[in-house]
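Colleague: Build the 3D model from these lines:
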Amino acid sequence: MSEIERESMEYDVVIVGAGPAGLSAAIRLKQIDPDLNVVVLEKGSEVGAHILSGAVLDPVGLDRLIPDWKAKGAPVTVPVREDRFYMLGEGGAARIPNWVMPGLMNNHGNYIVSMANVCRWMAEQAEALGVEIFPGMSCSELVYGEDGAVRGVVAGEFGKNPDGTPGDAYEPGMELLGKYVFLSEGVRGSLTKEVLAKYDLQKGHCPQKFGLGMKEIWEIDPAKHREGSVTHTMGWPLGSNAGGGSFIYHLDKNQVYVGFVVHLNYANPYLSPYQEFQRFKHHPMVAELLKGGKRIAYGARAISEGGWQSMPKAVAPGVAILGCGVGLVNVPRIKGNHNAMLSGIEAAEAAAAAIAAGRQGDELADYDAMLRDGPIAKDLKPVRNVKPLWSKYGLLGGLALGGFDMWTNSLVGASVFGTLRHGKSDAQATGKAKDHKPIDYPKPDGVLSFDRLTNVSFSMTNHEESQPAHLTLKDASVPIRVNLPEYAEPAQRYCPAGVYEVVEEAGKDPRFVINFQNCVHCKTCDIKDPSQNIHWTVPQGGDGPNYPNM
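Modeller: Have a look, this model is predicted:
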């Protein structure tokens, strides 16, 4: 238990994070047993404020959770009407015929959505069932029982001074205790990271792999708008520098989601994922679409990309990890929300059965088994080799071999490659500066492309400046002593929000500056720092981005 004296509240299940996984779990628990006491704690200022996703939604999870979601007014109203795939060169584009793509890439029956708005609607459904939802409540600590099991979390701690000591208006927060705790923090959650390490849950599994997804919402010329159109591209501007690609989704109201994903296993420390995204919008095909339009929102988020091989054990005494904390994204489909929902449902059913049997604080083995034997496994296993093939053979070789592997799986239910393993972590994949050349990126024009700080203002990010920085260094000397000479300090470039700077002034030693106020909570720094010296944890509740329709 924590050394600070705190009041406590008891629940049956405590859920950290009001994303699709956490809310699905909450709803399913109350569907099974309306008398269960369930609480959801969300660090964003409101439900949806920290939700960023593509997103084309496969409704399989929603169908299982709330079969009459259409009648209940779910904001899932724009069906996909066409799929387009392109390979880009600097000045042109070659369309890949749809018949070449494996059937799982077909988006027929899926919907273009704002997952932020879907989560807001799901929260309404949960509250109607009696779930308690508290936004603006960061969960800063885990509470352990004497037996070592997770018993709950500390939430709602406010008023610390910058040095971490209690300020005049300090509020210690509360301990919310449960028979089981569900962590649905999304990618690289701080409590999830602690649980993975404490119980060694990644043992025997490949390291998790990640991408950085960046997204802008644009209002475009109505004459160019094609509601329900889905476009994916590969190739330029990344080339051989990194894996990744783009998405362009036409939703309603003449709005378009323009997004760009960069796999974080790139080697060149001079690469800037954000600058690659801005450069992408100057491709003739994209520039023509956006001409005359305006960007109205921006955000960024890490994506779990390791897939089947990288899924850790998802349970430990008293705790279960849900959704992207486990890494349930189907990389070639660029979809994970459906699996996040399914994971929440499976965890809820396992916990409800355990509580009904009089158990608490043990491992929900049935949940972990369902992840590996149920519908999520059927979605992830057939595509398990796409990411490692891409990493090993590059864009063209990986595309050809990955496509062959997916076709083979769809036809005979097996892979000729078996199960390929991932190699280094994304941090370890970072190369030395001496082995790479700096990249000269064009300056943003303020029309199609924008500087980072201007774009961050469109994420409506805000942090109370008097609190301790939620981005901490294990060793304050490492950025200048190690990362700068060896890697040209890549934090200056991999962060999509301009949080990190190396300030060099005449007659003074370089210094590393952390502008934590800019942070959009993408977690890239925690993942990509080659020295693994940066630790991301939660700021006080309600701080961070305030995404409207991401």
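
Colleague: use CA for all of it now, contacts and neighbours both
Modeller: Fine.

Colleague: Quick check: M460 touching Y547?
Modeller: Yes: at 6.9 Å, M460 counts as touching Y547 under the criterion of C-alpha atoms under 8 Å.

Colleague: okay, those two: which has more neighbours?
Modeller: A direct count of neighbours by other C-alpha atoms under 10 Å for M460 and Y547 places Y547 higher, at 25 against 18.

Colleague: Does the more buried one belong to a helix, a strand or coil?
Modeller: With DSSP: H, G, I helix; E, B strand; the rest coil as the basis, Y547 sits in coil.

Colleague: next one: E501
Modeller: Criterion first, three-state DSSP; result for E501: strand.

Colleague: Any figure for the gap between it and R421?
Modeller: Distance, E501 to R421, using C-alpha to C-alpha, to the nearest Å: 35 Å.

Colleague: L364 too?
Modeller: 27 Å.

Colleague: and these two? which has more neighbours close in?
Modeller: L364 (25 against 18).

Colleague: How many residues are close by D147?
Modeller: Count around D147 with other C-alpha under 10 Å applied: 9.

Colleague: looking at this, it is in a strand?
Modeller: No: the assignment for D147, made by three-state DSSP, is coil rather than a strand.

Colleague: Give me the distance between it and D362.
Modeller: D147 is 10 Å from D362, by C-alpha to C-alpha.

Colleague: Where do the helices of the stretch 351-500 of the chain begin and end?
Modeller: Counting by DSSP state H, counting those that start in this stretch, the stretch 351-500 of the chain has helices at residues 365-373, 375-380, 386-412, 452-456, 478, 484-487, 491-494.

Colleague: ok, S343 - contacts?
Modeller: By C-alpha atoms under 8 Å, 6 or more residues apart in numbering, S343 lies in contact with A21, A25, L322, G323, L371, I376.

Colleague: To check against the first, give me the structure of this:
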Amino acid sequence: MDTSLDRESMEFDVVIVGGGPAGLSAAIRLKQVNPDLSIVVLEKGAEVGAHILSGAVVDPVGIDHLLPGWRDDPAHPFKTEVTDDQFLLLGPAGSVRLPNFAMPPLMNNHGNFIVSLGNVCRWLAAKAEELGVEIYPGFAAVEVLYNEDGAVVGVATGDMGIEKNGEPGQNFARGMELLGKYTLIGEGVRGSIAKQLIAKYDLSKGREPQKFGIGIKELWQVKPENHKQGLVQHSFGWPLGMSTGGGSFLYHLEDNMVAVGFVVHLNYKNPYLYPFEEFQRFKTHPAIRGTFEGGKRVSYGARAITEGGYQSVPRLSFPGGALIGCSAGLVNVPRIKGSHNAVLSGILAADRIAAAIVGGRANDEVVEIENDWRASDIGRDLKRVRNVKPLWSRFGTAVGVALGGLDMWTNQLFGFSFFGTLKHGKTDAQSLEPASKHKPIAYPKPDGVLTFDRLSSVFLSNTNHEENQPVHLKVKDMDLQKRSEHDIYAGPSNRYCPAGVYEWVEKDGRDVFVINAQNCVHCKTCDIKDPNGNITWVPPQGGEGPVYPNM
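Modeller: Below you'll find the predicted structure:
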């Protein structure tokens, strides 16, 4: 069958890529403002929420703006309000609790909720559909469509039924074009469509490089005596060294469930560092392991996190649309929160686009989105924490965290920073150093009770990919991968990937790069951390990947 066959097309007022908090909030807001607008949301997961992973402690400020009466809805997912907030500095054998009064007020989680962000998105999707929004789960946007003036006019979904050799199979079906007056991109961190648009329109010009972390999470059912509903506990320090940024979270939800996660900043230098194993080590700390004694791990997942903040946010508007949510990098790093800004960005974009459509505009640049976000609640939220990440990166954990705390206090009390606005400098890929500068790290073997291996973990993520399809992890230059990633950097892809996708295997006397694409949990770390930018993540067939329950 000829893949050049014309695709069918559908026309809408607004096309939204991504069924996360940003995309769904934009869809709801557009319908609130103008019920006559036709809105479609494309979601690459098999269902809304299937690919959503976050801590998550949610600041409800965004939901309060979007759905003011949400607390009266018995179906809402915000069941556990934060009752206790703890901050720990971990050493190899002990811990010190930091006093809450010393923490900047913005770090206080009073009034926030511990939730499954996937379940929040499922709830928002139901709200959107009640308003008449069309939601298409299982359809991945793979191509941006442009008009003759170079403006975005929509997206195309991927062809289905392409076999491993790149040829159409027996069940081949052409993708579909979804055309709109405007297109909003809310596909999450390091999305493939956002990458294309940022490059085409040079949206990062004049901005600092985007920075990232890798967040790895498990969901546990613990014994009732080890559970304290509403407890939020964050830590930093061990097992990471003082020169490597990162930290942990323990969130006690309802029904004896505890979400535990570990974030490693991806600007680490040592190619032998193994974020997954650092997470497993973290759980063995005397201040942590007691929570999980007698408990059962029920789910696992991983996801990249944007950490560049205020100075790394690209230009949001482009001809024909805008970036929203984590596609725009709106995470508040010290708070480990981004969903509130994702919702607010969806609202802001929806308001400006609805006004443009009423004014008879289409496929032009709604510059009001770019012009207005820094003066909004989003801009104010990000500006006051803009130096926390670069201070941590520059001075290490001990000094950098202290300086970051001081900077947040001065921003809180006086509205300015002694540091101005610091730069990030290198990308995370450029931060990696050759293996010759470092020594391998010996990690303990998993015990299968508290600590685990990657493959048994991926099993809990319900990840599935049809094997007879083209690999969705594209290596541009395999020779470069061997002579640089392997020979100079000692194959860090085998360690930074939290799903065991990449291996270097000896075959016929030479080392061969093996890609186990079926394991991929779509975290995008390889797209970020490969030292040569030689690996590109693109969506597999729609609906494939992890299926996260309650994550």
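
Colleague: thinking again about what came up before, neighbour count added to the contacts of S343 of the first structure, as JSON lines?
Modeller: Formatted as JSON lines, those follow (neighbours: other C-alpha atoms under 10 Å):
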{"residue": "A21", "neighbour count": "34"}
{"residue": "A25", "neighbour count": "33"}
{"residue": "L322", "neighbour count": "36"}
{"residue": "G323", "neighbour count": "28"}
{"residue": "L371", "neighbour count": "24"}
{"residue": "I376", "neighbour count": "21"}
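
Colleague: For those residues, work out which two are farthest apart.
Modeller: Spatial extent of the contacts of S343 of the first structure (C-alpha to C-alpha) is set by the pair A25 and I376 at 15.4 Å.

Colleague: So for P79 of the first structure, what's the nearest residue that isn't a sequence neighbour?
Modeller: Y111 (4.3 Å; C-alpha to C-alpha, 6 or more residues apart in numbering).

Colleague: Same check on D84 of the second structure?
Modeller: Nearest non-adjacent residue to D84 of the second structure, counting by C-alpha to C-alpha, 6+ apart: L231, 4.7 Å away.

Colleague: For the stretch 51-200 of the first structure, just list every one of the helices.
Modeller: Secondary structure of the stretch 51-200 of the first structure (DSSP H, counting those that start in this stretch): helices located at 60-65, 115-128, 190-198.

Colleague: and among these, the most buried is which?
Modeller: Here the criterion is mean neighbour count by mean count of other C-alpha atoms under 10 Å, and of the helices of the stretch 51-200 of the first structure the winner is helix 115-128, at a mean of 21.

Colleague: Give me the contact list for that helix.
Modeller: 18-20, 23-24, 26-27, 47-53, 55, 74-76, 133, 547-550.

Colleague: now P470 of the second structure, nearest residue through space, not along the chain?
Modeller: P470 of the second structure's closest residue in space is K164 (C-alpha to C-alpha, 6+ apart), at 4.3 Å.

Colleague: which one in the first structure is aligned with the one you found?
Modeller: Pairing criterion TM-score structural alignment: the partner of K164 of the second structure within the first structure is identified as P162.

Colleague: how about G94 of the second structure, what's its partner in the first structure?
Modeller: Match for G94 of the second structure (TM-score structural alignment): G92.

Colleague: again with I441 of the second structure
Modeller: Looks like I441 of the second structure aligns to I439 there (TM-score structural alignment).

Colleague: Would you agree that match is in contact with P273?
Modeller: No: contact criterion C-alpha under 8 Å: I439 of the first structure and P273 do not qualify, at 11.5 Å.

Colleague: Looking at the two, which is more packed in?
Modeller: Neighbours were tallied for I439 of the first structure and for P273 using other C-alpha under 10 Å; the higher tally belongs to P273 (26 against 12).

Colleague: what about the more buried one, distance to S246 of the first structure?
Modeller: 12 Å.

Colleague: do the same with W69 of the first structure
Modeller: 30 Å.

Colleague: A169 of the first structure: neighbouring residues, count only.
Modeller: A169 of the first structure: 10 neighbours (other C-alpha under 10 Å).

Colleague: just V96 of the second structure next, same as before
Modeller: What V96 of the second structure shows, counting by other C-alpha under 10 Å, is a neighbour count of 12.
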